[in-house]
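Chemist: attaching a predicted model along with its sequence, questions to come.
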Amino acid sequence: MGEGGTDRRAERLARKIEASKNKQPAKSKAKEKAQAKEQERREAIFNAFSNFYEQEYGHERWQTLIEALKKPVRHCIMVNKYSNTDDFKTRLPTLPELEPLSSFVSIPCFGIANYNANTTEEQRFPPPQKDGTGITDYYILDAGSVLATEALDIQPDDRVLDLCAAPGGKSVSILQRLGEYGSLTVNELSPDRRRRLRQVLDGYLPPKDERINVMGKDGTKWYSEPEQYDKVLLDAPCSSERHLLHDEKEFEQWSPKRTVHNAERQLKLLKAAVHSVTVGGLVVYGTCSISSAENDKVVSKMIRKGKIPVEVVKKSWPIGERTKYGWIILPDMTDGWGPLYFSILRRTGVSKNEERDDEDDE
């Protein structure tokens, strides 16, 4: 190729390079504009979220609460009575320094001694292990969850229903209190979550434990077994605000309507739970939400509009604070535990209407 051809090729290459330089700023500006718009959208969601809960808690309390919610979740270990405790004791040197939580739970649970609630680093336990017989030695969970099962006042021979049981921590806690002649029915609608629930129960119990019954029903339609259980735990699906603050994608789905929709379903679940418990039996309604719309207001609607009469059982606990109809554990007031709300309801009579109460009150 002659010099003319070479020159023309060089000119074309130079023009392409120049054109690409000219286009780059436009692309960068478009990208920056999109990023700025996305950032504005996220800030708008956060501001709406913060304003929503500031109205409920007041400015000063909300500032301390949201900072506590942003910090890592605090956990304890619940020792499994069905595992070999001697094997667990040999693990103690490998665990952080422990302190018993016997001041507010009656089953063996331990937290990290000298826990620093102000740290931004998660203080973790090593994963649980299996003993020589294949049974898992402990379960890691929030101590507030253990306290909710404490509120059920489970007796060794009770027939217990865990209506929304996955992932299984509260079910394992219930099992620590049941005796040889007690029974536990666990329910989870989602097949994937139910499969995981079965794995948890299989891991924490001796093989072929006949006290356990795993179901996969819609909890809002649990009307085929009226007055079958002495105690019912309803750990209702909720907004789970602390989890949202630690999961950016999930947080972007939040809106004020979310708590309203959750409350509607929670009331249906609570009606079914009350329908299932014996007269004189207890229902513990719980959530990990900080919204009164999903907590006290659901209980209030059950008392006022439910066709089955119930009364609130009021108790005080060593951690947390009283609400109108229950108790709430919030991390800014409990050195990091929670959030966990629960209300104890006692069924006081038969249904006011022979037909099942599965209608939407709204």
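Modeler: Sure, I can see it. Numbers count the residues shown, from 1 in each chain.
Chemist: going by C-alpha atoms from here, please, whenever you check contacts or count neighbours.
Modeler: Fine.
Chemist: please identify which helix or strand holds I174.
Modeler: Element membership for I174, per DSSP states H and E: helix 169-175.
Chemist: now that helix, how far from the centre of its chain.
Modeler: In this view, helix 169-175 has its centroid 14 Å away from the chain centroid, taken as C-alpha atoms, centre = their mean, to the nearest Å.
Chemist: one more to weigh against that first structure:
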Amino acid sequence: MTMTLSLRIKTLCGSCHLMQLRKKSSVLKPQKQICKSVLEHFDEVYSKELGESWTRAREVMLSPSSWQYAVMLNRFSFSEGLEAYFQNQGLSDIFHDVQVPSSGWLKCYVSRIAHRYPAQRHQQGRLKDYYLLNAASLLPVLALEVEGGNHVLDMCAAPGGKSLAILQYAMPGNLVCNEPDCLRRKRLKEMLESFLPELCRSAVTLSNLDGREFGQLHPEVYDKVLVDAPCSNDRSWLFTSDIPQARHWIASRKELPVLQVELIRSGIAALRPGGILVYSTCTLSQSENSNVVDQILQSDCGVELQNLDKMAHAFSDIFTFSANTQYGLLVLPDRERAWGPMYVARFKKRYPP
């Protein structure tokens, strides 16, 4: 009798949650204001680097109402009812027909139209059921190909979406989520607690190092390293309301590749021979993407660049990839494919001779 009652309560709670989803998912936020100085800067740089591709990407990026959001289900609080609801709403699992690369457990639902479901609020003692994200941000996690028992470093982890995706993909032996900023690290910790049961939290370590220190302090420790580097966050920059801050970002933009190269070198030093490092950004900038990879290859850091063509082919029906990227993959925001920007490159550390 008690078990039957508890099941009925759980079913009713699930139904209430779905009703709230239906009500909230149609609410639109006020239109964001475009930062003119950032747009002028992007027009100057990206029209040269991307040509006609920038025209299409520009159209999408300037229209937040056309942006798409993906729903990543939480394996630790999985609900068949919620999954069925998303399916009935016309969303599709991007991993349903993907054979290469393996998608582990990951379940991520996307809609062909611009639609954003409400983010779930934290409730004490209850895990969240899903996480909202740009679907292209899962590509670095897939490229990492984490296996059970791996020692993994997410060097620039906050706000934590990719760390969470790693834990959805496979349960590593240990995942180090690094964030030097105190406030961002606190938010990262709270996010992980909202999605992970206590038994799984022992596999996660929060760290506050400068990412450039890992190679020296922890040499050849990790099987996989993700460097989702600080970058020119194109979508955020375009809609900043702080004009002085925007001008400062533009003026100091040329300094970012120096930091990015240093972070990658540190990650390579922290890798075991044969280990994988994935470098990613959320910018279209050639100087922060292919040029950074070129610097690593030219400096002979003991790694080889790996081909990601199979990944591009597997997701060609979902994402628009740039045809003019020298190294790695670049996802371009496009009409009805409003994902990205997202750049991904993968290195493998060579064994010593």
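Modeler: Arrived safely. Predicted, not measured: the structure shown is a model, and the values here were computed from it.
Chemist: rewinding a little: can you tell me what sits against the helix holding I174 of the first structure?
Modeler: By C-alpha atoms under 8 Å, 6 or more residues apart in numbering, the residues outside helix 169-175 of the first structure that reach it are 78, 139-141, 145-146, 149, 154, 162, 165, 184, 186, 201, 204.
Chemist: out of those residues, which end up buried?
Modeler: 78, 139-141, 145-146, 149, 154, 162, 165, 184, 186, 201, 204 (16 or more other C-alpha atoms under 10 Å).
Chemist: distance to G216 of the first structure and secondary structure for those residues - can I get that in JSON lines?
Modeler: As requested, these are exported to JSON lines (distance: C-alpha to C-alpha, whole Å; DSSP: H, G, I helix; E, B strand; the rest coil):
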{"residue": "M78", "distance to G216 of the first structure": "26", "secondary structure": "strand"}
{"residue": "Y139", "distance to G216 of the first structure": "23", "secondary structure": "strand"}
{"residue": "I140", "distance to G216 of the first structure": "25", "secondary structure": "strand"}
{"residue": "L141", "distance to G216 of the first structure": "24", "secondary structure": "strand"}
{"residue": "S145", "distance to G216 of the first structure": "22", "secondary structure": "helix"}
{"residue": "V146", "distance to G216 of the first structure": "24", "secondary structure": "helix"}
{"residue": "T149", "distance to G216 of the first structure": "22", "secondary structure": "helix"}
{"residue": "I154", "distance to G216 of the first structure": "23", "secondary structure": "coil"}
{"residue": "D162", "distance to G216 of the first structure": "12", "secondary structure": "strand"}
{"residue": "A165", "distance to G216 of the first structure": "10", "secondary structure": "coil"}
{"residue": "L184", "distance to G216 of the first structure": "14", "secondary structure": "strand"}
{"residue": "V186", "distance to G216 of the first structure": "9", "secondary structure": "strand"}
{"residue": "L201", "distance to G216 of the first structure": "15", "secondary structure": "helix"}
{"residue": "Y204", "distance to G216 of the first structure": "20", "secondary structure": "helix"}
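Chemist: now the longest strand seen in the first structure: which residue numbers in the second structure?
Modeler: For the first structure, the strand reaching the highest residue count under DSSP state E is reported as strand 277-287. Taking TM-score structural alignment as the measure, the second structure aligns residues 271-281 with strand 277-287 of the first structure.
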